[in-house]
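1. Provided below are the primary sequence and the corresponding predicted coordinates.
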Amino acid sequence: MEKDALYNALIKDISHYIKSESNINLITRAYEVAKIKHLGQMRKSGEPYITHPTAVARILAELEAGPQTLVAALLHDTVEDTDYTLEGLEKDFGKDIALLVDAVTKLNKIQFKDTRQTDNQQKMLLAMAKDVRVILIKIADRLHNMRTLDSMDPDKQIRISKETLDIYAPIAHRLGLFRWKAELEDRSLRYVHPAMYYKVSNLVKAKKEERENSINNVIAYIKDLFKESELSNFEIKGRIKNIYSIYKKMINSGRDFEDIYDLLAVRIIVDKVETCYQSLGIIHAHFTPIPKRFKDYIAVPKPNLYQSLHTTVLHSDGTLFEVQIRTKEMDKVAEDGIAAHWAYKENKVYSKEREQFEMMSRLKWYADLMKMTEDKDDQGENSEEFVETVKTDIFSANVYVFTPKGEVIELPSGGTPIDFAYKIHTDVGHKTVGATVNNRIVTLDHELQTGDVVSIKTNKNSSGPSEDWLKIAKSAHARHKIKGFINKTNQEFTYSTGKDLVERELVANKRNDELTDEWVRINFEKLSITTLNDLYLEVGKGNISVKTIINKLMPDLTKEQLLKRQIERTARQLIATSETGVVIEGLSNPQIKLANCCTPIPGDTILGYVTKGSGIVVHATHCINLNQYDKNRLIPALWADNINRKYPTWLKIKGTTRNGLLTEIIQVANSSGINIAEVSAVTNQELESIIKIKITLKEKRELDTLVVNLQKVPQVYYVEREII
């Protein structure tokens, strides 16, 4: 095929980094196939369709993308828009290129008519996690479409532009593709908010000459300063912020155009890191730095690998401008993002797996995305939850804090120690009881700031997160983990309650039946209950009565007999109750006492232990001392229904040593209607307050309520029932 101007322009763009004849031939063959397959097809602009895939390939060539990526870009619309089949493409160009084209084709079918269409957003994110080259092709495809959007209908212009701002620009930003991001944003703003676009654009143009003169004067002055300091091998450039960035600052901060600090920026590019800091010293020595406007992204790079020193200074003529100082390598990354690190080199062996590993090792957020996609199904996340997590925790994250070992953890704005803990590990989050920030104890709702050093205090005996944490956590990941824990805990409590009710009813009816899944299936399958665990859950929820189970076990008893047995049982509980409130079936006046070690209270499941001379000692089934006893001496025990007394038990509380903590704990107990009999408080070697309170109450529900209320007290780490 005769080579045309489009082809020649493409080859010229790639010739500086792709020189292998076999690679050039591969790209040439792909161009020829694309041109033949799209022959006769025209774009809305009136141009031959081949101009689009060629333009996409040339945009990717700016990043020095590899031959396979360029071939996939040239062919990315052939399977969808022509008679070229995926099987034919694989035969002609290989499996890897076919997979790339197939993935891009599937993404092409996604339309975000409503940005809440999370199923489609999820597909985009999953495709990026699977192979980042797919997204690079798609962003390049979108960039060229935005450049030619004038030919589309107004409705499509607005829809595509909104979609670009919501999806494509944030991904470009996260990949460090700042030039692409800025162009996508500016072109989108022109269609979404044309009035604001032209307003800002005209304001920028109105004083363009004045600003350019100002920047040029500053650059000339800085060059003289550097020469006086005997600095050489540097480059200084000036720029004005892109239109969308100015627009966002005006909207978010409510400022006028003239009040935006960093409209003007001077970029200083030097040869090494030490010179960056030397340059900063010279700038601050001769200009007035604006407080709180200095950022060191060299020591702490942004998650998209961006590195630079930023400072905003005031010139003697009253002009405010931002200075960015970085090395040549940093400048390359600032321009091309991650692509600067894996730009194609013909002397290296390339594979999709190697490039993915490169991405994960360099971009922590990308590794987080990979993990999210792997965990998605295990966690049972739906598409809305998954997309919310990615958007909130990855695309919107802009607070950077440190672990005590210096690892950078990225959190969304307003992130708290709870978000930090769950970012470290789910188990750390679940067992969190306190936090320190910059060596100072803080509450769990403390708002973290960039640069904070955060340490999490955990306790293996912690009862886990409460529903109050859902109001504190800002990251979708933390909220999802907290909800999962609470749902699981509630289910376990419901299961335990149901099992206890069934077992008590079996004892009350003197039944020794061993219930099985098969028995449950035979008797309850019509109710969609097929396992014993499901049965316990339904009983715990109150959906199935324990009487129904007994009726199934004892079908020969008449209703009159069942009623008689129930009346007899109630009568026994009413009259065969010792002063402890405990009933032992078959004993009318047993000698009973409550164990001092576990101090059981109504609501605890209990067992009686027959001693050799002291009657029956009743323990809560959670008592660790039961493990030491002869199992043959353990007998069933129940609480009576007519208890009218209070029972003592102990609580152990850990917290900080802040003044007033003990007083607040006592107030919470009193406001819950619970009497305190004894109190002791000590401080341990870790400077924690350990408070023990002996309380009296009627039943376990009162205790559960008190524990929940105590856990809400600021700087209380955890509350647990004490076994002496």
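-> Done, it's in.

2. From here on, just use CA atoms for contacts and neighbour counts.
-> Noted.

3. Check which element follows the longest helix belonging to the chain along the chain.
-> Looking across the chain with DSSP state H, the single longest helix is helix 476-508. Next helix or strand after helix 476-508 toward the C-terminus (DSSP states H and E): helix 517-524.

4. Helix or strand next in line after that next one, which one?
-> Downstream of helix 517-524, the first helix or strand assigned by DSSP H and E is helix 532-541.

5. ok, the residue nearest the centre of the chain to residue 82 distance?
-> By Cα atoms, centre = their mean, the chain has its centre lying nearest to residue 477, at 3.1 Å. Distance of residue 477 to residue 82, computed by Cα to Cα, to the nearest Å: 42 Å.

6. Put this next to the previous one:
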Amino acid sequence: MPDARRFGGFASGGAPEADTTAEAAAPLIAAHRRVFPLADAGLLRHAYAVADHWHAGQMRKSGAPYITHPLAVAILLADIGMDTTTLVAALLHDTVEDTGLTIGQVKAEFGAEVAVLVDGVTKLDGSKWGDHAEGETFRKMILAASIDLRVLVIKLADRVHNLRTLGHHPKREKRERIARASMELLVPFAQRLGLYDFQREMEDLAFATLAPEAHERVRTLLREAEDERRAALGELITGMRAELAATGVRAQVQARPRHLYSIHRALPAEASESGGRLRPAETARVVVVVEGTEADCYVALGALHGRWAPVDDSFRDYISMPKYNMYRSLHTAVLIGGEPAGVLIRTRAMDAVATYGVAARIREAGGRDGKVSADLARQADLDWLNRLLAWQPLAAPGDFLDGLRADLSGGGIVVFTPAGVPVKLPEGSTAVDFAYTVSSATAGSAVGVLVNGMRKSMENRLAHGQVVDLITGPYADPPDSWLAAARSGHARTHLKAAIASRMADEASVLGRAAAAKQAAALGGDLREHEDNGTAFSVARRLGFADLDALYEAVGRDQLPVVEFLGHLGIAVSQA
């Protein structure tokens, strides 16, 4: 990044570095230097001063000066170990949208990387895009994230802080709309980027807005279970530490509380609504962080299962088969006092990814000065993001947001081709989704599927770890029923296009038949006008790309038959 301290002269009439800047930016600099001790404090002070200058006079709904928001967002990002460039962009992230500062000015002052990040999180103009503004803004953000993933990380920190201050919005409808959109779109992004701290906080804050009574009940249940949890899990943790030490495995063992929304989702409806009690194991999970290699994780697993009985069907190996968001751990559950307690086993490096997600790569590569290479920061090698990028150009503005919600909702699964190639899919995916993920070009010719060697229909839901083999036929004509079975935006977009194309063909056939029949009744011959080019000329004159498009309009009753024939001269000369 170039030395960005030239701001005093352009466009603003000067952005004075006020005496208060150093004091205001101090918490950000302190948080950043806890991870990167040699980070450029002067650059952060300067970016803060620029943001403060352009947001001068603007206030938040809370009554606080607007600058408190970008500063809070930057501190959130500093706390998870993001690099200096990201923090500069976070400080400036609302300037282009809400002030007179332009992207060109940001680029000239702070460099191209900062400009890409700021532009990526800047909303599109609602007056120009209307009802499609939100969907097209997300489309733009995803495209920007394919260049630099830090765009999404900034957006998530921005939403976390907005949810923290959501109570200051005077209208309940707007608070609920923001909370719901956060649950449907931003929480899944956080999950896919492995930013679990952001995910948990967004879920709890949105939960409090959308279901305040249930939120308070879970808080009460959790508080009432605290002493019992400490006693029960404390005894288990002490025993696990001793068992691992005796096996020769060095590890840290601790209980990590589950967040409120996670507990709420796991509770039976009656317990969440009417009270009851929480069992200790429902409030937290035991995390074993091994000081060693992947192999040591399996040694630890064997030691724990040798001492405590594992719960049937509780084991998941996300080390040999990582989740779609880089997450790796062994999951199991053991019985304590007749109740299952969840146990996660991972190395220290895996724990960093489980805590910081994509930010872990930044923390590791940033050295001591908080600078990372553009190639590393821009790397977009996540399968779920590649899937979005593959189908988003095909989605119409009105369909994109629905497809995005479908692709992001729930978690993810991994299935395998017969050759052992892993295929990552959204949770709840069917063989239809598998077919379009493997090959959009040939998916429509599938007539069935073998799942673990057993014949299933294309509408069959798939489960994590299954082996899936498509059975194909000679024709590519996906039935309409596949659309209801498809889970992923990728499959749904291709199916909608295929169904629309088929309907267009059917309408075109009907339209031509109607035109030919009417022409014959009037004593004319439609084929003659097609053969000599007159019909095509009329189609182009009426604004259609070809005769098929014109006949489709006739078949859909969008162009009256007599009007078309009149342009051919049939209705007039032959009537």
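-> Everything's here; your move. Only a predicted model underlies this, so the values are computations on that prediction, with no experimental measurement involved.

7. Superposing both, give me the TM-score.
-> The TM-score (TM-score structural alignment, normalised by the length of structure 2) is 0.82; 540 aligned residues with a Cα RMSD of 3.7 Å.

8. returning to what we had before: helices or strands next to the longest helix of structure 1 in the packing?
-> The contact analysis (3 or more Cα pairs under 8 Å, 6 or more residues apart in numbering; DSSP states H and E) places helix 476-508 of structure 1 against helix 383-390, helix 417-424, helix 426-430, helix 469-472, helix 532-541, helix 546-553.

9. Tell me what angle the strand or helix carrying residue 378 of structure 1 forms with helix 383-390.
-> Per DSSP H and E, residue 378 of structure 1 falls inside helix 364-379. For helix 364-379 of structure 1 against helix 383-390, the angle by axes from the mean of the first three to the mean of the last three Cα atoms, to 10 degrees is 150 degrees.

10. Off-centre distance for helix 364-379 of structure 1?
-> Helix 364-379 of structure 1 sits 9 Å away from the centroid of its parent chain (Cα atoms, centre = their mean, to the nearest Å).

11. Would you mark the buried spots in that helix?
-> Applying a neighbour-count criterion of 16 or more other Cα atoms under 10 Å, one finds 364, 365, 366, 367, 368, 369, 370, 372, 373 buried in helix 364-379 of structure 1.

12. and what of stretch 321-331 of structure 1?
-> Neighbour-count burial for stretch 321-331 of structure 1, counted by 16+ other Cα under 10 Å, picks out 321, 322, 323, 324, 325, 326, 327, 328, 330, 331.

13. Same check on stretch 473-493 of structure 2?
-> Counting neighbours by 16+ other Cα under 10 Å, stretch 473-493 of structure 2 gives 477-478, 482-483, 485-493 as buried.

14. Contacts only, for the aligned partner of the residue nearest to the centre of structure 1 in structure 2.
-> With TM-score structural alignment defining the correspondence, residue 477 of structure 1 maps onto residue 490 in structure 2. Contact partners of residue 490 of structure 2, counting by Cα atoms under 8 Å, 6 or more residues apart in numbering, are 387, 388, 390, 391, 392, 403, 407, 433, 436, 437.

15. Would you check which pair of the residues you listed lies furthest apart?
-> Using Cα to Cα, the pair of these lying farthest apart is 392 and 433, separated by 15.5 Å.

16. What ranges does the stretch 101-250 of structure 1 have for its helices?
-> Here the stretch 101-250 of structure 1 has its helices, by DSSP state H, counting those that start in this stretch, at 118-130, 132-147, 154-163, 169-174, 178-192, 194-206, 208-228, 243-253.

17. Tabulate those helices (JSON lines), appending mean neighbour count and distance to residue 498 of structure 1.
-> Formatted as JSON lines, the helices of the stretch 101-250 of structure 1 follow (neighbours: other Cα atoms under 10 Å; distance: least, Cα to Cα, whole Å):
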{"stretch": "helix 118-130", "mean neighbour count": "19", "distance to residue 498 of structure 1": "38"}
{"stretch": "helix 132-147", "mean neighbour count": "22", "distance to residue 498 of structure 1": "50"}
{"stretch": "helix 154-163", "mean neighbour count": "18", "distance to residue 498 of structure 1": "50"}
{"stretch": "helix 169-174", "mean neighbour count": "22", "distance to residue 498 of structure 1": "49"}
{"stretch": "helix 178-192", "mean neighbour count": "21", "distance to residue 498 of structure 1": "57"}
{"stretch": "helix 194-206", "mean neighbour count": "15", "distance to residue 498 of structure 1": "62"}
{"stretch": "helix 208-228", "mean neighbour count": "15", "distance to residue 498 of structure 1": "75"}
{"stretch": "helix 243-253", "mean neighbour count": "16", "distance to residue 498 of structure 1": "53"}
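
18. right, and those - which one's nearest residue 517 of structure 1?
-> Ranking the helices of the stretch 101-250 of structure 1 by proximity to residue 517 of structure 1 (Cα to Cα) places helix 118-130 first, at 37.9 Å.

19. quick revisit: just the contacts of residue 490 of structure 2 now: which is nearest residue 230 of structure 2?
-> Residue 230 of structure 2 lies nearest to residue 407 out of the contacts of residue 490 of structure 2, by Cα to Cα, at 38.7 Å.

20. The closest one maps to what in structure 1?
-> Applying TM-score structural alignment, one finds that residue 407 of structure 2 aligns to residue 393 in structure 1.

21. pretty sure that match is in contact with residue 476, am I right?
-> Yes: in this structure residue 393 of structure 1 lies within contact range of residue 476 using Cα atoms under 8 Å: 6.6 Å.

22. For residue 260 of structure 1, list the residues it contacts.
-> So residue 260 of structure 1 contacts 246, 249, 250 (Cα under 8 Å, 6+ apart).

23. Show me what the strand ranked longest in structure 2 is packed against.
-> Criterion DSSP state E: the longest strand present in structure 2 is strand 339-347. Taking 3+ Cα pairs under 8 Å, 6+ apart as contact, the helices and strands that strand 339-347 of structure 2 lies on are helix 280-283, strand 284-290, helix 294-307, strand 330-336.

24. hey, where'd the helices end up in the stretch 551-700 of structure 1?
-> 559-575, 661-671, 700-711.

25. so which of those helices comes closest to residue 692 of structure 1?
-> helix 661-671 (10.1 Å).

26. what does the closest one rub up against?
-> Here helix 661-671 of structure 1 makes contact (Cα under 8 Å, 6+ apart) with 675, 676, 691, 706, 709, 710, 713.

27. hmm, try it at 6 Å
-> Helix 661-671 of structure 1 has contacts (Cα atoms under 6 Å, 6 or more residues apart in numbering) with no other residue.

28. Cool, thanks, talk later.
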